[in-house]
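Chemist: can you look at this prediction? I've put the sequence above it.
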Amino acid sequence: MKLIKLDAIDSTNDFLKALSSQDELDNFTVVTAENQTKGKGQMGAKWESESGKNLIMSALVKDFLYDNEQVFNLSLIVSLSVIEALKSLNIPDLSIKWPNDIMSYNKKIGGILIENTIKSDGRIVSVVGLGLNVNQTNFDELPNASSLAVISGHPFNKELLPALIIEKIQQKIASWESNSAIFWNEYFNTLFRKGIPMPFKSLNSDASGQNFMGIIQGVSSVGKIQILLEDDSVSEFDIKEVQMLY
């Protein structure tokens, strides 16, 4: 694993994407930053992080995805790898809030943003961004967030985390062909609030802002969430169509 450490950057994802377009970077090259001024989350949300306290990293992943229909497989692998790494640190009650937020109890402790580029030869090159709250303790303006330190009651050495997480990702990618069904089952079983009636907010233009009740049943092969509705039908939604309220 090649590691590039930065003090401050606008976005580790943008930095690594630019680097990968100009140079034949090693697979699993990782960029970390102490401070990120324009961190990105899903749907253009801003990722807030206290300088020097948390893990901000992006990793280059290539030679895994070859089809646009398969891109969610990498999201699943990364989510499970982060969960597995945190379990080894004894972080309790871990789950994945669809599609790939990392939760402990009902608090968000991490977020994943994967950006894919299709090369001229059809290969898909991915930049995997991860923000993980490690030693930050002040979440006054983020009531649904927490950190490893708050949950565990002691600080962590965040410098050890990138290698630990990348090792898990490499292992899962290497065994994907023979274990994909097992990994999908693990992902389903780790889903936050799966099988529990809960409110959702529609983001569809024709029903934007409307709330509805539903029960998460699972996730489709392309990453759409499957929700059992009050009329007993099951509908699939992508990240731009529905928001979980909790």
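Modeler: Looks like it arrived, so ask away. Residues are numbered from 1 along each chain as shown.

Chemist: contacts and neighbour counts: CA atoms only from here.
Modeler: OK.

Chemist: secondary structure class for the residue positioned nearest the centre of the chain?
Modeler: Centroid-nearest residue in the chain: Ile112, 2.5 Å away (criterion: C-alpha atoms, centre = their mean). Following DSSP: H, G, I helix; E, B strand; the rest coil, Ile112 is assigned to strand.

Chemist: for this structure, what spans make up the helices?
Modeler: For the chain, helices defined by DSSP state H occupy the ranges 12-22, 71-87, 148-152, 161-174, 176-190.

Chemist: re the thing from before, nearest residue to the residue nearest to the centre of the chain in space, ignoring adjacent ones along the chain?
Modeler: Leu130 (4.6 Å; C-alpha to C-alpha, 6 or more residues apart in numbering).

Chemist: OK, contacts around that neighbour?
Modeler: Leu130 makes contacts with 55-58, 110-113, as judged by C-alpha atoms under 8 Å, 6 or more residues apart in numbering.

Chemist: that older thread, most tightly packed of the helices of the chain?
Modeler: Using mean count of other C-alpha atoms under 10 Å, the stretch among those with the largest mean neighbour count is helix 71-87, at a mean of 21.

Chemist: helices and strands around that one, which ones?
Modeler: strand 94-97, strand 101-104, helix 161-174, helix 176-190 (3 or more C-alpha pairs under 8 Å, 6 or more residues apart in numbering; DSSP states H and E).

Chemist: ok, structure two:
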Amino acid sequence: MRLIKLDAIDSTNDFLKALSSQDELENFTTVTAENQTKGKGQVGGVWKSEAGKNLTMSVLVKDFLFNNDDVFNLSIAVSLAVSEVLKMLNIPDICIKWPNDILSYNKKIVGILIENTIKSDGRIVSVVGIGINVNQTDFNELPTASSMSVISGQSFDKEELTVLIVEKLKEKIQLWNTSEKTFWDDYFNFLFKKGIPTAFRDNSNRDFMGIIQGVSPIGKLQVLLENDSIAEFEIKEVKMLY
């Protein structure tokens, strides 16, 4: 894989998107930065990270998505790849909080942001942004966050982690056509709070109870409500209270 290492950048996703628009980059080209000044989260959120301590990376993925209805497949492939690498490194109690935050002991250690661009010939080119709290230990201002180091009591090599994640993502994508159902099942098995009565808040600030039943083929969260109906929610239409 081609690895581009930067000291500082506003956003690795933006850098890789700009680079891919000007050059025919090879698939799985990866950009990392020691310091990211304007990291992005889901739907306009911000990803904050202590400089030099964590892994901030973006990966170019081409020739995988061919239909807008299939874009959540990449989210599954990425979140499974990262989750399996973390388990391999003995990070315990890993789960995926819909759509693709990754938690350990209910603390967020990974954020994922996927940005898709439809080219003039109809191809979908994706930039996968992954932020992992690796060696940071101070989370006083982020009470719901933690890191690999805090949880495991050891430090980790960020470049080695980068290579492991990209190789695992390649493996998932190469196997997708023959293993799609298995990967969806694996994603559901990792899903945080599945089958458990949970408090939610919708984007009208209305609180309600529900039970996560699964995720639709296009990535909507499916929740069983108290009236026995199933509601489906887009990203940012609902917040889990936990």
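Modeler: The structure has been received and is ready for your questions. Note that the structure is predicted; figures quoted are calculated from it, not measured.

Chemist: for the two chains, what TM-score is obtained?
Modeler: Remark: TM-score between the superposed chains equals 0.99 [TM-score structural alignment, normalised by the length of the second structure]; 242 aligned residues with a C-alpha RMSD of 0.5 Å.

Chemist: picking that back up, between the contacts of Leu130 of the first structure, which is nearest Asp7 of the first structure?
Modeler: Closest approach between those and Asp7 of the first structure, by C-alpha to C-alpha: Ile56, at 10.8 Å.

Chemist: is it true that the closest one touches Val134?
Modeler: No - with contact defined as C-alpha atoms under 8 Å, Ile56 of the first structure does not count as touching Val134 (9.9 Å).

Chemist: overlap in contacts, these two.
Modeler: Residues touching both Ile56 of the first structure and Val134 (C-alpha under 8 Å, 6+ apart): there are none.

Chemist: near the nearest residue to Asp67 of the first structure once chain neighbours are set aside, how many other residues are there?
Modeler: Counting by C-alpha to C-alpha, 6+ apart, Ile124 is the residue found nearest to Asp67 of the first structure once chain neighbours are left out, at 7.5 Å. Ile124 of the first structure sits with 19 neighbouring residues when counted by other C-alpha atoms under 10 Å.

Chemist: likewise the one 3 residues further on?
Modeler: Here the number of neighbours of Val127 of the first structure (other C-alpha under 10 Å) works out to 25.

Chemist: can you lay out the helices of the first structure as a markdown table showing distance to Gln226 of the first structure?
Modeler: A markdown table is the format used below for these (distance: least, C-alpha to C-alpha, whole Å):
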| stretch | distance to Gln226 of the first structure |
| --- | --- |
| helix 12-22 | 29 |
| helix 71-87 | 14 |
| helix 148-152 | 30 |
| helix 161-174 | 25 |
| helix 176-190 | 11 |
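
Chemist: right, and those - which one's nearest Ser51 of the first structure?
Modeler: Here helix 12-22 is closest among the helices of the first structure (C-alpha to C-alpha), at 13.9 Å.

Chemist: chain center to that closest one: distance?
Modeler: Centroid displacement of helix 12-22 of the first structure relative to its chain, using C-alpha atoms, centre = their mean, to the nearest Å, is 19 Å.

Chemist: and that helix, what does it pack against?
Modeler: Short answer (3+ C-alpha pairs under 8 Å, 6+ apart): helix 12-22 of the first structure packs on strand 30-36, strand 55-61, strand 124-132.

Chemist: those: which one's closest to Gly44 of the first structure?
Modeler: strand 124-132 (13.3 Å).

Chemist: how about Thr144 of the second structure, what's its match in the first structure?
Modeler: Under the alignment (TM-score structural alignment), Thr144 of the second structure maps onto Asn144 of the first structure.

Chemist: follow-up on the earlier one: ranking the helices and strands packed on helix 12-22 of the first structure by burial, who's on top?
Modeler: Using mean count of other C-alpha under 10 Å, strand 55-61 ranks as the most buried of these, with a mean of 26.
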